[in-house]
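Engineer: coordinates only, sequence not included:
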């Protein structure tokens, strides 16, 4: 939590910390709000102000996370401990803080479809020109047919599939494989794709990127693929759970919202309006997902959350309608 009474001299705004440390502003905000890495002071105008210690810590966190250390494990360490961890590469400075687990234990388990993709990710050229956490490949299949014929054990963090042509049948194969592996995140790289197939994968939470991709773009996809965001501990819906279909049409929702409040309480109207708003945001977030691949993970989560919330409120509307004797059938 920001501390308005912190006596330390606060010298930098978040933009300055970002430029000096090399950590993007959105990442700094996540490290602060989600992991409590910093405790900046705030001005009366609610601007965050960071001091030299915060700047040093941001710089150290950037270096350590680029080496594969999980931010959740090191965000609470002091700058002295972070510095020692950076120097030793394997252990923390002596102190009361617990030693983090080995980076090897934090590696995500990847399953790949496409030998060329696996060779590219493991090549010395790719790893030397775009350093970052190594991709721990658990299994590789040549294509979706081979994957279907040779099932692999479940509990996969990331399933990455490379296909030339994305059709309805291949999209269904990808979804089946993802479910079989219990993949926490599914990434699809495709050359050409049918819009129906692309939409079906996007609606179930897959991240889609169109080929060809240069090494920098592929490295960015690898770095930004974070299945931990979908972990149940965050209370988020699993990306491979389908978004429930809509139960009520716009006409039904509009009719319920217009029921005179003198006869019934206003709960039906409020619930119907909320369902309509969530449905519109659901569509909007899907449009954003298709228009901005760079932010696809964020918009995928927003789309799924909106759909899940909408489905819960549809159950609420059915409950209220049964209690009040309201018909939810489409008008004929």
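Structural biologist: Received the coordinates, thanks. From a predicted model like this one, the values you see are computed outputs, not experimental measurements.
Engineer: from here on, contacts and neighbour counts on C-alpha atoms
Structural biologist: OK.
Engineer: now for the helix or strand where residue 297 lies, which elements pack on it?
Structural biologist: Taking DSSP states H and E as the definition, one finds residue 297 inside helix 296-324. Here helix 296-324 touches helix 195-203, strand 207-210, helix 267-291, going by 3 or more C-alpha pairs under 8 Å, 6 or more residues apart in numbering; DSSP states H and E.
Engineer: got another, please set it beside the one above:
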């Protein structure tokens, strides 16, 4: 939208957050706790961000990702942020290029076409996965976005073929109902698998996460679904040290819980068993601890992102 008085482009908070590479939740936390934005408001009370403010938010995100605590960055002027980020004052305005995508699914294509400001540049579409693959062929793309309401394992080779046809660097599969075995098979092919979002604004976030190589936590809770450890002791120590700069002590408390649950998970796997039933009991205990760890790790990742703390890489 445009401010007619100043003739400057201004953006609502959701669009500003997407352009800066932030989640809206993180932007709100940064504003509430650190006062990172001095925004104007529309006549309806909505926050409006100028291109310069969006650029500043983008620099803050970049620096936080590089390990700088948001608490020490929030009050710095734009020029100092540019200096820390290694860009000059004459740098062009922040512009986040739209992701080049191919879509599979008629309903998905209509919803994307009807939504504005998603940050998705739709270059090719196909109505069905088992249709003509030629519709997906062309220059390489960033993401292949597929709408598969009830996928099964027979579709996994078709997804791989569609990815090759589109030349996509990443694949996002959106479903409504799906068996856990199919989800695992798709993830084994490096696909991002997620339930169909109710808000179209989540699509770009899913696509960017897929390009970054991140996966969503498994949606099933079967015995085979315990994920690998996301935060080892070194990563938790890093988060705790960074979180010490915050008034909130949740990072430290959550780290303590994860260390305790992870320790019990390993203990259950090593505990001596008196008989077959006892062995099964310890297997079930370890499985329950693993699921609890996964839930807590998901909570930790949300907390880290919301507080602007550095996110340690996943263990190899």
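Structural biologist: Done, it's in. A quick note: this is a predicted structure, and the numbers were derived from the prediction, not measured.
Engineer: just give the TM-score of the two.
Structural biologist: Between these two chains, after superposing, the TM-score reads 0.45 (TM-score structural alignment, normalised by the length of the second structure); 190 aligned residues with a C-alpha RMSD of 5.0 Å.
Engineer: and among the helices and strands packed on helix 296-324 of the first structure, the most buried is which?
Structural biologist: strand 207-210 (a mean of 21; mean count of other C-alpha atoms under 10 Å).
Engineer: any idea how far the nearest residue to residue 273 of the first structure once chain neighbours are set aside is from residue 41 of the first structure?
Structural biologist: Distances taken as C-alpha to C-alpha, 6 or more residues apart in numbering place residue 257 nearest to residue 273 of the first structure, at 6.5 Å, with adjacent residues excluded. Using C-alpha to C-alpha, to the nearest Å, we find residue 257 of the first structure at a distance of 46 Å from residue 41 of the first structure.
Engineer: next one: residue 305 of the first structure
Structural biologist: The gap separating residue 305 of the first structure from residue 41 of the first structure is 32 Å, by C-alpha to C-alpha.
Engineer: residue 283 of the first structure versus the nearest residue to residue 296 of the first structure once chain neighbours are set aside, what's the distance?
Structural biologist: Leaving aside its sequence neighbours, residue 296 of the first structure sits nearest to residue 289 (C-alpha to C-alpha, 6+ apart; 5.1 Å). According to C-alpha to C-alpha, residue 289 of the first structure stands 10 Å off from residue 283 of the first structure.
Engineer: do the same with residue 165 of the first structure
Structural biologist: The value you get for residue 165 of the first structure to residue 283 of the first structure, if C-alpha to C-alpha is used, is 26 Å.
Engineer: before we move on, back to that, could I get the helices and strands packed on helix 296-324 of the first structure as CSV with distance to residue 177 of the first structure?
Structural biologist: Formatted as CSV, those follow (distance: least, C-alpha to C-alpha, whole Å):
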stretch, distance to residue 177 of the first structure
helix 195-203, 12
strand 207-210, 15
helix 267-291, 23
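Engineer: and those: which comes nearest residue 105 of the first structure?
Structural biologist: With C-alpha to C-alpha as the criterion, residue 105 of the first structure lies closest to strand 207-210 of those, at 25.0 Å.
Engineer: give the other helices and strands that that closest one contacts.
Structural biologist: Where contact means 3+ C-alpha pairs under 8 Å, 6+ apart, strand 207-210 of the first structure is packed against strand 185-193, helix 195-203, helix 296-324.
Engineer: in the stretch 51-200 of the first structure, which spans are helices?
Structural biologist: Ranges of helices within the stretch 51-200 of the first structure are 52-66, 71-74, 79-88, 103-106, 115-122, 124-129, 144-149, 168-181, 195-203, based on DSSP state H, counting those that start in this stretch.
Engineer: which element follows the helix or strand hosting residue 112 of the second structure toward the C-terminus?
Structural biologist: Element membership for residue 112 of the second structure (DSSP H and E) is helix 106-114. Scanning forward in sequence from helix 106-114 of the second structure by DSSP H and E, the next helix or strand is strand 120-126.
Engineer: having no further points to raise, I will conclude here.
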